[in-house]
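In: take a look and give me a structure for this.
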Amino acid sequence: MTEEFTDRTVLVTGANGGLGTEFVRQALERGARRVYAAARSPRAWDDERVVPIALDVTDPSSIAAAVATASDADLLVNNAGIAPEVDVSLVSVADDTLEHVFATNTFGVIRVSAAFAPVLAANGGGAVLNVLSLAAWIPLPTVYAASKAAALAATNGLRTELAGQGTAVTGLIVGMVDTAMGARFDVPKSTPEHVVTQAYDGVLAGAWEVLADDDSRFVKGLLSAPAEDLAAATRAAMGAVVD
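Out: This next block holds a predicted model:
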């Protein structure tokens, strides 16, 4: 495993979070030459191969500055995302929540991927890994779910568009992960280590999609069934959470 990313340069957005930190750690473990740990407020790391950089994925000028700094990147991990606690309704959502969630979870993925596309092309094509969510497939009345569904569509479109320059695009589908973002939900969760291991294995294999937990694999199997079946399964799962 320690040689899998030899001579590769990785950029991870949202690097300060639980999943982002694990993406940084495992990239180093797999032999990455350099890892750009991007966050709105970058922190210090205890490895000289890690380069902290400031990046707000909702700010085009910040994205441009990151591109100028990380011009040697050949793997982009779009991990940055938000799920505000107030996001519980599509009907009554406040405009600022609606706009901020989409700006981060959807437009951020598109803008960062588009900005780094020429960098990846110049560095042999490379790869993009987009951290998505099982919420993209299930009928949840949240802006988060809607934004992740849009990000999934964007991921599929980017894969088609960037194939000509030799850039592979992988979408990571996962349910609850044991991080600060999911702390308020009392449900079984995957560990960041388990999720990132599968994600990076998928990148190395050139997979279009990585299903990182049993819930994601179960729902994937329902997507060809009537929409009512998926809705019923979602209601049952939500009922179990409430109980």
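
In: only C-alpha atoms for contact and neighbour calcs from this point on.
Out: OK.

In: tell me what the longest helix along the chain is packed against?
Out: Longest helix of the chain, by residue count under DSSP state H: helix 143-162. Secondary-structure packing of helix 143-162 (3 or more Cα pairs under 8 Å, 6 or more residues apart in numbering; DSSP states H and E): helix 95-102, helix 108-122, strand 168-173.

In: by contact count, what packs against the second one?
Out: Using 3+ Cα pairs under 8 Å, 6+ apart as the contact criterion, the neighbours of helix 108-122 among helices and strands are helix 60-69, strand 75-78, strand 127-131, helix 143-162.

In: what's the answer for the shortest one, then?
Out: When contacts are defined as 3+ Cα pairs under 8 Å, 6+ apart, strand 168-173 sits against strand 127-131, helix 143-162, helix 192-205, strand 209-211.

In: so which bits of the longest one are buried?
Out: Using 16 or more other Cα atoms under 10 Å as the test for burial, helix 143-162 gives 143-152, 154-155, 158-159, 162.

In: buried stuff in the strand or helix carrying Thr234?
Out: Using DSSP states H and E, Thr234 falls within helix 227-242. Neighbour counts over helix 227-242 (16+ other Cα under 10 Å) mark 230, 234 as buried.

In: next, the second sequence, to be compared with the first:
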Amino acid sequence: MPLRAPKTATLRDWLFFLLTLAGLVWLVVRGAERLGYAWHWRQIPRYFGTLSEAGFSVGPLLQGVIVTLEITAYSLVLAAIIGLTTALLRLSGSVVGGWLARIYLEAIRNTPLLVQIFFLYFVMAPIFDIGRTATAVLALSLFEGAYASEIFRAGITSIHRGQWEACYSLGLSRMQSYRTVILPQALRRVLPPLTSQAVSLIKDSALVSTIAVADLTMEGRTIIAETFLSFEIWFVVAALYLVLTLTLSALASSLERRFSRSAPS
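Out: Now for the predicted structure:
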């Protein structure tokens, strides 16, 4: 039975957190005072949405959150497919497949994401007639898929060799072994690092604003250009990204606990 932390330790942790938060708030306020900045927080709610007789109208910040979530969702699925496929190619024993996977990994991991976005948007998108949103999803998927492939490969190779031998003794093919035995076990092990990669994806999605995709960062920049509410808008944008990443981490933790309960003892 796990030991519970003493209440005094919990209170001490909360006190330390509140003091740290208060210190950060004081630094921000003090810095704004030195700059002579006048806060206008009362103007922020209307950028989330407006309520009228016709109903609720979504504001630019919420619209940016929706676009960010859409881009992230599509990129997560595509990155997982790319990452798993690349990992399987590296483990397949195929010389051609292994070299293709290696070239992809080295090209993606050794060049900045911003450069990749520009290359896809200004070079590849006009050739294949791809829109800016699709280009953003493709760039994020390729970038995150390279790192996800290493996570998948590490999870697969961590499975004991005896599991493979048991599969072969039952007459299962290699693909059947992957699908029914190896991958389900590997998924439980790689879920925490995959969650961290998904959090990175949400933060990296801010770079798609450089190609005029109307995500949260782009909407924030547009509002600042119109109103000059730099501090207020950037703080709100940062808070919204924090909410998104914390929510994703909580969902992943819940899924991990569910896997742990269902795992055979």
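
In: kindly provide the TM-score of these chains.
Out: With the length set by TM-score structural alignment, normalised by the length of the first structure, the two chains reach a TM-score of 0.26; 108 aligned residues with a Cα RMSD of 6.0 Å.

In: now distance to Leu129 of the first structure and mean neighbour count too, for the helices and strands packed on helix 143-162 of the first structure, in TSV please.
Out: Output for these, formatted as TSV (distance: least, Cα to Cα, whole Å; neighbours: other Cα atoms under 10 Å):
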stretch	distance to Leu129 of the first structure	mean neighbour count
helix 95-102	18	16
helix 108-122	10	21
strand 168-173	5	27
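
In: redo these as a markdown table? Include distance to Tyr36 of the first structure.
Out: Output for these, formatted as a markdown table (distance: least, Cα to Cα, whole Å):
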| stretch | distance to Tyr36 of the first structure |
| --- | --- |
| helix 95-102 | 24 |
| helix 108-122 | 13 |
| strand 168-173 | 19 |
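
In: closest one to Val195 of the first structure among these?
Out: strand 168-173 (8.8 Å; Cα to Cα).

In: quick one, the closest one and strand 127-131 angle?
Out: Here strand 168-173 of the first structure points in a direction 10 degrees away from that of strand 127-131 (axes from the mean of the first three to the mean of the last three Cα atoms, to 10 degrees).

In: Ser57 of the second structure: what secondary structure?
Out: Here Ser57 of the second structure takes the strand state, with states given by DSSP: H, G, I helix; E, B strand; the rest coil.

In: for Gln26 of the first structure, find the nearest of the helices and strands packed on helix 143-162 of the first structure.
Out: Per Cα to Cα, nearest to Gln26 of the first structure of these: strand 168-173, 15.9 Å.

In: the residue lying closest to Ser260 of the second structure once chain neighbours are set aside sits in which helix or strand?
Out: Distances taken as Cα to Cα, 6 or more residues apart in numbering place Arg188 nearest to Ser260 of the second structure, at 7.7 Å, with adjacent residues excluded. Arg188 of the second structure belongs to helix 183-204 when assigned by DSSP H and E.

In: immediately after that helix, which helix or strand?
Out: Criterion used, DSSP H and E; the element after helix 183-204 of the second structure is helix 216-227.

In: what separates that following helix from the chain centre, distance-wise?
Out: Relative to its chain's centre, helix 216-227 of the second structure lies at 22 Å (Cα atoms, centre = their mean, to the nearest Å).

In: name the next helix or strand downstream of it, please.
Out: helix 230-262.

In: next, the angle from that next one to helix 216-227.
Out: 160 degrees.

In: mind listing what's buried along helix 230-262 of the second structure?
Out: Within helix 230-262 of the second structure, the residues scored as buried using 16+ other Cα under 10 Å are 231-233, 237, 240-241, 244-245, 248-249, 252, 256, 259.

In: as JSON lines, these with distance to Ala73 of the second structure would be great.
Out: Formatted as JSON lines, these follow (distance: Cα to Cα, whole Å):
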{"residue": "Phe231", "distance to Ala73 of the second structure": "29"}
{"residue": "Glu232", "distance to Ala73 of the second structure": "28"}
{"residue": "Ile233", "distance to Ala73 of the second structure": "24"}
{"residue": "Val237", "distance to Ala73 of the second structure": "19"}
{"residue": "Leu240", "distance to Ala73 of the second structure": "16"}
{"residue": "Tyr241", "distance to Ala73 of the second structure": "15"}
{"residue": "Leu244", "distance to Ala73 of the second structure": "12"}
{"residue": "Thr245", "distance to Ala73 of the second structure": "13"}
{"residue": "Leu248", "distance to Ala73 of the second structure": "11"}
{"residue": "Ser249", "distance to Ala73 of the second structure": "14"}
{"residue": "Ala252", "distance to Ala73 of the second structure": "14"}
{"residue": "Glu256", "distance to Ala73 of the second structure": "19"}
{"residue": "Phe259", "distance to Ala73 of the second structure": "22"}
